[in-house]
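>>> Give the three-dimensional model of this entry:
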Amino acid sequence: MNHGLRRGTQHLTKQCCKRLFSHSPTKRYASDIVKKEWSTPLAKILADAIRTTGPISIAAYMRQVLTNPDAGYYTTPSSQSKTEVFGKKGDFITSPEITQIFGELVGIWTVTEWMAQGMPKEGVELIEVGPGKGTLMDDILRTLRNFKTFSKSIENIYLVEASAPLREVQKNLLCGPDAVLEEIDIGYRGINKHTGAPIVWVEDIRLLPYNDKMPFIFAHEFFDALPIHAFECIQPTESEEKQQPKQIMTPTGPLDLDHTNQRNTKNRPTGPQWRELMVALNSKSVVENIKDEPEFQLSRAKISTPNSLLLPEISERYKALKSQPGSVIEVSPESRIYVADFARRIGGYAPPSEPRLPKRKPGEVAKQVSPGDIPTAPIQKKHPSGAALILDYGTTSTVPINSLRGIRQHATTSPFAYPGQVDVSADVDFTSLAEAALEASEGVEVHGPVDQAEFLHSLGIAERAEQLLSKLPADKEEKRKMLQTAWKRLVDKGPNGMGKLYKALVIVPENGGRRRPVGFGGGVVG
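Have a look, this model is predicted:
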């Protein structure tokens, strides 16, 4: 359930998708496809494209259904609520919308990390990617104004948001309904009503300057909606092996493939290969016109695609599963690119003169650099500083599989139904995020993920709830029940709660393991 739009940094995935089926026969659909009424305008657009060029990657599908400028879920008004996609009137509700306590505790956490890093009186920047309605940032800033020294140290607040309607909602909440945004070279600027600090809206995080400031970066339910690719491991037949491309196009140009080491003397494949799972038309819907059948479905590519040849090689975790036919993995290269950007803003980055293996890596992960994935110039920081807090749902030590889902009117539905009117998301691979952060900068370390329940309890969610309850008059019993239900839902580890499903992961400056952050088994001083 991500609230950010036009997920930037699509270097690898965009280039690969351009030639997705340049070496495979284009699948043509029958000319007598029913003249059906498509579920959404975007469904017809996608169907026409697939009929012309063949199945598309899951990543391409997600990018269109979520951020298509004319019919995407986040870029156009929800068909359900007309003006909202978040909250009780929308399709889903997030932690900040459930209770103000969530954002208050994130604000408190930010103060503790600022204290642990020397309490600088200037140079602090707050960055949120995918800010939704602005509720989380509003609660954070409302909390931070109570810490005068900290609030005065905030030089800029950045919101990465490309949706004009959402930007207007955020402006009304954070600056006031009568505020007028100033258009600047990188986006728009306003003044926060709580702290008086400038707020700058940008469409892409790459528009923000790299500097020696202290950035505090928040990504709440952001990574779960970044596009994914899915792959299944198979043992190819001889005929399939003969269809393998001899060359693929990469962002840096054509790459010749050598298949000789994959064959034995009888010219038969000797090992499993990855095949990409693609989004294709569902004949039950578009040909047979069966009611309530989604118009799209997954299908496995018959031969290797550029994505299947490149993306499963970026981590040893994926490589280890290649020897097991039937294995399925989900990979989000854009997630790795985003978290690498976070790490470099915190820890800096000095590109090596020659490719080298990182000194620190989780699970003995080999260094893999995707073209366009790293800046061309060093990111200088005198001292690593700041932190990135990631709160989302996903897996801890395992690779996500079969996690693509749709949410509509607070209920789970097919991600291939009503494209553009259903929120589509997938589990976050937290280990992959940690790998990418550590590979991106020698100046950071990663802690977590920990269960959201553990994180919030360590920050005093029960105590804050009791404090708020004590201020409610005795005759406000309904409000008391709502508050009790809300905060307990955030930490409930049962099947209907969010305490175990949601995780927290943090990127902080490298300190040799001397201090773990608050919420991750440590404190301000250790």
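
>>> hey, let's count contacts and neighbours off CA atoms from now on
Will do.

>>> all helices for the stretch 1-150 of the chain, in order.
The residue ranges that make up the helices of the stretch 1-150 of the chain, judged by DSSP state H, counting those that start in this stretch, are 11-18, 41-53, 58-67, 95-98, 100-116, 135-144, 148-153.

>>> tell me which strands and helices the shortest one is in contact with?
Here helix 95-98 is seen to pack against helix 100-116, helix 135-144, helix 477-491 when contacts are counted using 3 or more CA pairs under 8 Å, 6 or more residues apart in numbering; DSSP states H and E.

>>> Now the second one, please; I'll put the structures next to each other:
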Amino acid sequence: MPNGTTADSPSAAHIIADKIDREGPIALGDYMAIANNHYYASKDPLGEEGDFVTAPEISQMFGEIVGIWLVDLWLRKGSPSRCHYIELGPGRGTLASDALRSMAKFGCHPTVHFVETSPVLKAKQAELHPDAIWHDNIADLPDDGPLLIVANEFFDALPIEQFVSTANGWRRHLVARDRSKFIAVPSEETVEERIGSTTSGFPEGTILERSPVSVEMTGSLSNCIAKQGGTLLIIDYGYARPGTGSTLQAVKDHMPLSPFDSPGTSDLTAHVDFHTLANIARTRMLAVHGPAEQGQWLKSLGIDQRAETL
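Predicted structure coming up:
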């Protein structure tokens, strides 16, 4: 998650270059974390004037349907009087506003908690949700009631690691400097122990991705849900089954560019490994549903009928 920056703060490119000069090539996950921390802390990336648009900013129906889905689960569990709406990376707070409005129509009024550290986006969220409670991370989420957790296009921005198959074994992708440019290079040492025992037989040049940060976060959230009750709704693009190849990408001004160009000025993302995240939840004895295509999910919850009403 991003930390606050000021106009006098060094650029992400400068921070990364300095780190490489001092330590040698750095892990791809470290590169991605530094770049995205700086990016989200320094600007509002949403909308036509930003770099990308998310579904909640296009239509109120998206957030309303999320709210209907959450309140249905709340009703099925007997309408507990104490529950908490948690959103990870809530953008401008638009989705929460639309979802909470739908939930209120059924008598569900949860406390509102946002996991966000960008001062720019916090200010936007506070305009819509002055009574919200902000958290820098998930460690201090409320522990006195069910958690209704929403993560819309959040997990895709968490750091990943990449591993490439070579003639001498699996190696970790690192980020190095080539004069003024950043480039991906394989590590000198092999790292078979980092990626498990099911990686034999892949042709040379195959890339596998892992996101230890996503795994740790999903485990922690699953523990909370197993103890307190609740749900975690992840809306993102990614794998239904583990895949191969690099999915790391960058977008700036609504256009794709190399992830290694101007870090900290573009949004770096990678596909979410839903298969692995689901298995983590299952180890906590939680029920898992999906993944389902977003359009199919929205239609099953009545977005067509809502569009006709509007």
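
>>> Got a TM-score for the two of them?
Put the two chains on top of each other and the TM-score (TM-score structural alignment, normalised by the length of structure 2) is 0.93; 303 aligned residues with a CA RMSD of 1.7 Å.

>>> related to what we said a few turns ago, so of the helices and strands packed on helix 95-98 of structure 1, which one's packed in deepest?
helix 135-144 (a mean of 23; mean count of other CA atoms under 10 Å).

>>> whereabouts in structure 2 does that one align?
Aligned by TM-score structural alignment, helix 135-144 of structure 1 falls on residues 94-103 of structure 2.

>>> The matching stretch vs structure 1 - mean distance after superposition?
Mean deviation of stretch 94-103 of structure 2 relative to structure 1 after superposition (mean CA distance after the TM-score superposition for structure 1): 1.1 Å.

>>> And stretch 62-76 of structure 2, by the same measure?
After superposition, stretch 62-76 of structure 2 averages 0.8 Å from its match (mean CA distance after the TM-score superposition for structure 1).

>>> returning to what we had before: closest to Pro77 of structure 1 out of the helices and strands packed on helix 95-98 of structure 1?
Pro77 of structure 1 lies closest, by CA to CA, to one member of the helices and strands packed on helix 95-98 of structure 1: helix 135-144, at 18.5 Å.

>>> That closest one: how far from the chain's middle?
Its chain's C-alpha centre and that of helix 135-144 of structure 1 lie 21 Å apart, by CA atoms, centre = their mean, to the nearest Å.

>>> how far away is the closest residue to Ala96 of structure 2 other than its chain neighbours from Ile138 of structure 2?
Once flanking residues are discounted, Ala96 of structure 2 sits nearest to Gly63: 6.7 Å by CA to CA, 6 or more residues apart in numbering. According to CA to CA, to the nearest Å, Gly63 of structure 2 stands 22 Å off from Ile138 of structure 2.

>>> With Leu286 of structure 2 instead?
Noted for Leu286 of structure 2: a distance of 19 Å to Ile138 of structure 2, by CA to CA.

>>> mean shift of the helix or strand where Ala453 of structure 1 lies relative to structure 2?
Element membership for Ala453 of structure 1 (DSSP states H and E) is helix 452-458. Its aligned residues in structure 2 lie a mean 0.5 Å from helix 452-458 of structure 1 after superposition (mean CA distance after the TM-score superposition for structure 1).

>>> quick one: that helix aligns where in structure 2?
Across structure 2, the stretch matching helix 452-458 of structure 1 (TM-score structural alignment) is residues 294-300.

>>> Any chance you could list what contacts that stretch?
Judged by CA atoms under 8 Å, 6 or more residues apart in numbering, the contacts made with stretch 294-300 of structure 2 from elsewhere in the structure are 62, 65, 235.

>>> Map the last one onto structure 1.
Just to be clear, that refers to Ile235 of structure 2. When the structures are aligned by TM-score structural alignment, the residue of structure 1 matched to Ile235 of structure 2 is Leu391.

>>> Which residue in structure 1 aligns with the residue nearest to Ala96 of structure 2?
In structure 1, Gly63 of structure 2 lines up with Gly103, judged by TM-score structural alignment.
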